[in-house]
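quick check, what structure comes out for this input:
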Amino acid sequence: MTLSIGEISDRIFGADVPFAVKAYDGSRGGNPDAVVTIDISNERALRYLVTAPGELGLARAYIMGDLIVEGIDPGDPYDFLSLFLDGFAPRRPPVGELAEIATSLGLRSFRVPELPAQESAPQWRRMAEGLRGLRHSRKRDAQAIHHHYDVSNDFYELVLGPSMAYTCSCYPTQDATLEQAQEHKFDLVCKKLGLKPGMRLLDIGCGWGGMVKHAVQHYGVTALGVTLSAEQASWAQQHLKECGLDDRGEVRHGDYRDITEDGFDAVSSIGLTEHIGVKNYPSYFKFNYDRLKVGGRMLNHCITRPDNKAPALTRGGFINRYVFPDGEITGVGTVVSTMQDEGFEIRHAEDLREHYARTTRAWCKNLSANWDECVRDAGEQIARVWGLYLAGSSIGFERNHIQLHQVLGEKVAADGQAAYPLRPDFGV
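I've put the predicted structure just below:
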């Protein structure tokens, strides 16, 4: 007997699931009373699901528009993704059933269809082809950044809002807006660094220059920002000029390793460490240590894992293939210990996990509210990637699958004399 797609779904998932299934062969499965219906609309959708069971196959079919999820907002699929993280898991059918399922699907279903253009090649292929250099080489880092950040500044303005801050914000109150939270985040970093008029700040991985602008405008410093994204650098430098701050604020397009200036009073790194590779932490923190004056402070702000044991690089998953190629994250303990080993005295560490959950939810709502414009600007496939990415990130932070830490270190004099006050002076 040949099984229908709906029957195969029930063999694997059962009928007590939080969704209904309908398929192009006219069959149905799943829970008929569910609010959400997953429509496997064509053969290619089935092939995506069969050849890459799990999140990657689902993402491929959804991004290509072959898997249609009825009853959800494509700009904000938060509720839909939550269904799959509430204790739901497929069952493994007995061997005899597996053979029947495979026969019913047919050989063609096991042939990988064309992949979405937005998907980055797997790690092994990137290495085998030799097209992108060694992981975290300058060339490959630039390509990875280009993959994610050089969409368009218009697209980012629609999603991020006026602040153009693409990092975790810090909500001062429960009812604060996203813009207020981003402003508060930059102010918190400035205070942790002890910035004062006349100081020099280096901001590594500066994005669209939000930290540079805030520090120059509100703390009277001279600031240099650096980013690998040409789109970001161009936008940021023009914005500084429009604000009349380009005499003391500069955003440079390039690799942070090309910065030759030193003698800075402070270094901020907000959302860069995820891109440099854990094995490069020692050289990265030594570089920053060497840029500072004695008594200078470094604030490192990055996504972290809840422990230091899990692999830093998640191979083959949605985030690695569609969002941050070569991205690596580890526990805050690894960040702290490496900073210490490179000479920093650790003065403060703080987890902003809940703040990032709220930040990504706000971005997701912006994407939803501006969906038509985002699709016109970037195309529907990229917009769908962003919906999955932001909604999934919100859930990850909420459920403590990922965290966000700020770690503050100081370059102490050789005799142990420190410039740090007896108690923190940044009001937390």
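
from now on I want contacts and neighbour counts done on CA atoms only, so please keep to that.
Noted.

list the contacts of stretch 303-322.
By CA atoms under 8 Å, 6 or more residues apart in numbering, the residues outside stretch 303-322 that reach it are 55-56, 59, 118-123, 271, 274, 278, 325-334, 385, 389, 400-405.

check contacts around Trp208.
Trp208 neighbours (CA under 8 Å, 6+ apart): 164-165, 232-233, 235-236.

now, which of those residues lie within helices?
If you go by DSSP state H, the contacts of Trp208 have 232-233, 235-236 in helices.

out of those residues, which is most surrounded?
Ala236 (26 neighbours; other CA atoms under 10 Å).

quick one, strands of the stretch 301-428 of the chain?
For the stretch 301-428 of the chain, the strands defined by DSSP state E, counting those that start in this stretch cover 345-351, 403-410.

can you give me the strands in the stretch 101-250 of the chain?
With strands called from DSSP E, counting those that start in this stretch, the stretch 101-250 of the chain shows them at 200-204, 222-227, 249-253.

mind putting the ones you listed into TSV with distance to Ser41?
Output for these, formatted as TSV (distance: least, CA to CA, whole Å):
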stretch	distance to Ser41
strand 200-204	46
strand 222-227	42
strand 249-253	44
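
out of these, nearest to Ala45?
strand 222-227 (38.2 Å; CA to CA).

who's in contact with that closest one?
For strand 222-227, contacts defined as CA under 8 Å, 6+ apart pick out 198-207, 209, 212, 215-216, 233, 248-256.

just the buried residues out of the residues you listed, in PyMOL syntax.
Restricted to buried positions by 16 or more other CA atoms under 10 Å, the PyMOL selection for these reads:
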select buried, resi 199+200+201+202+203+204+205+206+207+209+212+215+216+233+248+249+250+251+252+253+254+255+256
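
and this one, so I can compare the two:
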Amino acid sequence: MSVHPFRQRILQLLHDADVRPEGDRTGGRAPWDPRVHDEHFYNRILAQGSLGLGESYMDGWWDVDDLDGMLLRLLGHGADRKVHGLGEVWDALRARVSNLQTEHRAFEVGERHYDLGNDLYRAMLGQRLVYSCGYWREADNLDDAQAAKLDLVCRKLGLRPGMRVLDIGCGWGEALKFAAERYGIAGVGVTVSREQAEYARDLCAGLPIDIRLQDYRELVRANTGGGFDRIFSLGMFEHVGVRNYATYFDVARRCFSEDAPDGGLFLLHTIGGNLSTAITDPWIARYIFPNSMLPSPKQLTTALEGRFVIEDWHNFGTDYDRTLQAWRANVEAHWPDLPERYDERFRRMWRFYLAGAMASFRARRIQLWQLVLSPNGVAGGYIAPR
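Okay, the predicted model is just below:
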């Protein structure tokens, strides 16, 4: 089939977003104008939507100097909502009739994303392997921003020596290590990534920290829950899925000690979307985070009703754009030092992932929330540190 019937339609959509593949603007090509190398680009976008856009970039069908600038303009114009591939329709139907985040599927994201290689994440994430948004209020570099975020979490929870803390989705163990060394706590961390678990155990050796390779649901079923004074979860909730939110919060509530100070506090740190959905972007689902989805405020509050009191809701989503820019600078500087398995197609995939996330936060399409929750409400009220 000729690509020409589709070319004009996609060109018009791009032009409406101030993106001009042909460079036909006064003053020459803008940094966010793509250079198309394969004319099949146009019908691929029309047939596959965002999946086709990302895959065609991975395949080298087009290049652009300012990738996040281009994606920002497309998102700002709502182009992603105007072209939908058949795969996206199928994903939406599948999410309606099945639970994409069952315990059986829980370890898939660990195997496909978090187990890619600690060498990649060490190159990208900086001094601490913290794969969540930094707090840039008083920081001017990534390492300080991540330390500030970890300290903010500890201060919001009012951590004190001797407290027992649960980290749901502990990653490489950096948050528990920070809390143990700075605030004198003992802790348990759970993760679905073997690479993360092994690294975290080595990182936290000698500290009163137990790292477990298990799904969060196993915390109570295996009788390993209970007895915690505080809980935090940093960047894991995006993998839970709306069908499991009630179970997730039930598990968290059951993990508190009966005599926890203030009745217990739970800090939930998550990316969130402005609109309710049950699926993620199809390109993200295929290449980055399988079975993921971002919660909306409505979905969160519905699940929290009758389970937790919302003591504080803090949005610092614009800090994620800056965090992602720092991650991109780090990984771009280290590509030559990384193993050959991170080939050119992988690098283009990773660039598209980071740039797309930057654009989404910059366009305010997605947010970064920290919620402080209590099972029964803090007597006299809760005062949130900033």
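
so after superposing, what's the score?
After superposition, the two chains reach a TM-score of 0.84 (TM-score structural alignment, normalised by the length of structure 2), with 367 aligned residues with a CA RMSD of 3.3 Å.

nearest to Arg28 of structure 1, out of the strands of the stretch 101-250 of structure 1?
Closest among the strands of the stretch 101-250 of structure 1, using CA to CA: strand 222-227, at 50.1 Å.

residue range for the longest helix seen in structure 1 in structure 2?
Identified as the longest helix of structure 1 according to DSSP H is helix 380-398. Mapped onto structure 2 using TM-score structural alignment, helix 380-398 of structure 1 spans residues 344-362.

just stretch 184-191 of structure 1 next, same as before
Per the alignment by TM-score structural alignment, stretch 184-191 of structure 1 matches residues 148-155 in structure 2.

look up how far His15 of structure 2 lies from Arg386 of structure 2.
Note on Arg386 of structure 2: its distance to His15 of structure 2, by CA to CA, to the nearest Å, is 42 Å.

neighbour count for these two, which is higher?
For Arg386 of structure 2 versus His15, neighbours defined as other CA under 10 Å are more numerous around His15 (16 against 10).

helix or strand: which one has the more buried one?
In the assignment (DSSP states H and E), His15 of structure 2 maps to helix 4-16.

which other helices and strands contact that helix?
Other helices and strands packing on helix 4-16 of structure 2, by 3 or more CA pairs under 8 Å, 6 or more residues apart in numbering; DSSP states H and E, are helix 41-48.

and the helix it packs on, what does it pack against?
Using 3+ CA pairs under 8 Å, 6+ apart: helix 41-48 of structure 2 touches helix 4-16, helix 50-58, helix 86-97.

what about 7 Å?
helix 4-16, helix 50-58 (3 or more CA pairs under 7 Å, 6 or more residues apart in numbering; DSSP states H and E).

how about the longest one: buried residues?
Within helix 4-16 of structure 2, the residues that qualify as buried by neighbour count (16+ other CA under 10 Å) are 6-7, 10-11, 13-15.

as a markdown table, those with distance to Thr277 of structure 2 would be great.
Formatted as a markdown table, the buried residues of helix 4-16 of structure 2 follow (distance: CA to CA, whole Å):
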| residue | distance to Thr277 of structure 2 |
| --- | --- |
| Phe6 | 29 |
| Arg7 | 30 |
| Ile10 | 26 |
| Leu11 | 28 |
| Leu13 | 24 |
| Leu14 | 25 |
| His15 | 28 |
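
closest one of the contacts of Trp208 of structure 1 to Arg358 of structure 1?
Checking those against Arg358 of structure 1 by CA to CA gives Ala165 as the nearest, at 14.0 Å.

what do we get in structure 2 for that closest one?
By TM-score structural alignment, Ala165 of structure 1 lines up with Val130.

in PyMOL, how would I select the buried members of the contacts of stretch 303-322 of structure 1?
To isolate the buried ones among the contacts of stretch 303-322 of structure 1 in PyMOL, judged by 16+ other CA under 10 Å, type:
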select buried, resi 56+59+118+119+120+271+274+278+325+326+327+328+329+330+331+332+334+385+389+402+403+404+405
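
give the aligned range of stretch 243-257 of structure 2 in structure 1.
Against structure 1, stretch 243-257 of structure 2 falls on residues 279-293 (TM-score structural alignment).

flag every buried residue along that stretch.
Within stretch 279-293 of structure 1, the residues scored as buried using 16+ other CA under 10 Å are 281-282, 284-293.
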